[in-house]
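**Student:** Sequence first, then the predicted structure, then my questions.
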Amino acid sequence: MRFGTLDWAPALDHPDLLATGVRVALATWAQQAPDAVGQVLVAEIDPGCADTAEMTEAYDLPLEASANCVLVAGRRAGEERIAAAVVRATTRADVNNVVKRLLDVRKASFLPMDRAVADSGMEYGGITPIGLPADHRILLDPAVGTGQAIIGSGLRRSKILLPGEVLAAMPGVEVIEGLAI
């Protein structure tokens, strides 16, 4: 399939373009929902174009099709609580209100880059909600749950394209009204 100037192919047919955790999560999910996972596509990109603005320009992709995934953490009674907030690239996650309230913490902040990379097992610029550790909540803005969504693959050298409805139906995903501002 062609979208923008990229050729997209079934993700599980190209395991070399997926981070290990992403590949394992997709293979596991495929056992329960093969039709859904069959709609998850991957395309190789220049790692220097992994950031959303560069990618959309380099590959003639609509910015509104991209979704960004950020890892956010907070503490409550000595317990760290982590969530992935997934919002369209044309918006930003409401970390200070919505995410903070959902995590039930006093202060929520973005995980530092080195910590996000280490915890996720993914490369910075490729972090995706697919394949995150089980204790990470996955919060998805409803706008990401409709239409095509371009997300990370866990690697900087590729991106995943899937219907937002498939992403919203992924195990563990919580669709949260008002997540994006």
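**Tutor:** Looks like it arrived, so ask away.
**Student:** From now on I want contacts and neighbour counts done on CA atoms only, so please keep to that.
**Tutor:** Fine.
**Student:** Could you measure from Val166 over to Gln39?
**Tutor:** 8 Å (Cα to Cα, to the nearest Å).
**Student:** okay but Val98 is in contact with Leu140, surely?
**Tutor:** No - with contact defined as Cα atoms under 8 Å, Val98 does not count as touching Leu140 (11.7 Å).
**Student:** For these two, indicate the residue with more neighbours.
**Tutor:** Leu140 (28 against 18; other Cα atoms under 10 Å).
**Student:** pretty sure the more buried one contacts Val173?
**Tutor:** Yes - under the criterion of Cα under 8 Å, Leu140 makes contact with Val173 at 6.7 Å.
**Student:** Name the SS class of Leu162, please.
**Tutor:** strand (DSSP: H, G, I helix; E, B strand; the rest coil).
**Student:** give me every residue that touches it.
**Tutor:** Leu162 makes contact with Gln39, Val40, Leu41, Gln148, Ala149, Ile150 under the criterion Cα atoms under 8 Å, 6 or more residues apart in numbering.
**Student:** quick one on the thing from earlier: okay, Val166 and Gln39: which has more neighbours?
**Tutor:** Shown here are Val166 and Gln39; by other Cα under 10 Å, Val166 has more neighbours (20 against 15).
**Student:** Below is an additional structure, to be compared with the one above:
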Amino acid sequence: MSPTTPDYLPLLPLVELADCSAQLPRPTMASIVSQEVRVFRVPDDASDTAECSARFGIPLEDGANTIVLRFKKESREQSAAIVALADRRIDVNGAVRRALGAQRVSFAPREWATEQCGMEYGGVTAFGLPRDWPILIDTRVMERTRIVMGAGVRSLKLLLRPSTLLTLPNASVHDLLKT
């Protein structure tokens, strides 16, 4: 890690990718295997963003959440994901709708989202999503040195540079905050 290594890094129970590959959803594993991504274990009582931040001393502004959306564009229902910092409120019906060029945007139902992603609720990550989904990344995510985000399962988290998100298919950066 570089001189900008987060202070909380020594507190994270890091694991080798090979040691957790059986736990990760296959598409997630395939998506991160060649990236500079660190994986760490999270106890069940610390898997939610706020609890994870408190347990490991991770500032909330380093926590990034992936949210699955459904949207209507050109009379077709489609899917997308947004990646935003945990301490921010996203403008879904304004900025996100405009970025997608959508007529209507809504949060995907929990069961549908987990089935389509092949990931656990509360652990959804941008890594391993269907390749045709747009992934909108809020500009504030890109301003962080490192981010912590879900790994597709609630028992693991990912630590990475935000620029790694730009390697994902259909990933783009937008100002998505509520003003």
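**Tutor:** On my side now, so go ahead. Worth saying up front: this structure is predicted, and the values here are computed from it rather than measured.
**Student:** Got a TM-score for the two of them?
**Tutor:** With the length set by TM-score structural alignment, normalised by the length of the second structure, the two chains reach a TM-score of 0.86; 171 aligned residues with a Cα RMSD of 1.9 Å.
**Student:** before we move on, back to that, need the residues touching each of Val98 and Leu140 of the first structure.
**Tutor:** Leu179.
**Student:** Alignment lookup: Leu63 of the first structure to the second structure.
**Tutor:** Using TM-score structural alignment, the equivalent of Leu63 of the first structure in the second structure is Leu60.
**Student:** if I read this right, that match contacts Ala86, doesn't it?
**Tutor:** Yes - with contacts defined as Cα under 8 Å, Leu60 of the second structure counts as touching Ala86 at a distance of 5.9 Å.
**Student:** what touches both of these two?
**Tutor:** In contact with both Leu60 of the second structure and Ala86: Thr49, using Cα under 8 Å, 6+ apart.
**Student:** For Leu85 of the second structure, see how far away the match of Leu63 of the first structure is.
**Tutor:** Distance, Leu60 of the second structure to Leu85 of the second structure, using Cα to Cα: 8 Å.
**Student:** And for Ile135 of the second structure?
**Tutor:** 14 Å.
**Student:** Mind checking which of those two has more residues around it?
**Tutor:** Higher neighbour count among Ile135 of the second structure and Leu85: Ile135, with 28 against 25, using other Cα under 10 Å.
**Student:** Contact partners for the more buried one?
**Tutor:** Ala80, Ala81, Ile82, Val83, Ala126, Pro169, Asn170, Ala171, Ser172.
**Student:** which one is the residue nearest to the spatial centre of the first structure nearest to, not counting chain neighbours?
**Tutor:** With distances taken as Cα atoms, centre = their mean, Thr128 lies nearest the centre of the first structure, 2.9 Å away. The spatially closest residue to Thr128 of the first structure, leaving aside those adjacent along the chain, is Gly152, at 4.8 Å (Cα to Cα, 6 or more residues apart in numbering).
**Student:** Could you report the distance from the one you found to Gly78 of the first structure?
**Tutor:** 31 Å.
**Student:** More neighbours: these two, which one.
**Tutor:** Neighbours were counted for Gly152 of the first structure and for Gly78 using other Cα under 10 Å; Gly152 has more, 32 against 7.
**Student:** Wait, that one touches Gly125, no?
**Tutor:** Yes - between Gly152 of the first structure and Gly125 a contact is recorded at 7.3 Å, counting by Cα under 8 Å.
**Student:** gap between Ser120 of the first structure and His136 of the first structure?
**Tutor:** According to Cα to Cα, Ser120 of the first structure and His136 of the first structure sit 9 Å apart.
**Student:** what about the two, which has more around it?
**Tutor:** For Ser120 of the first structure versus His136, the count of surrounding residues by other Cα under 10 Å is larger for Ser120: 22 against 19.
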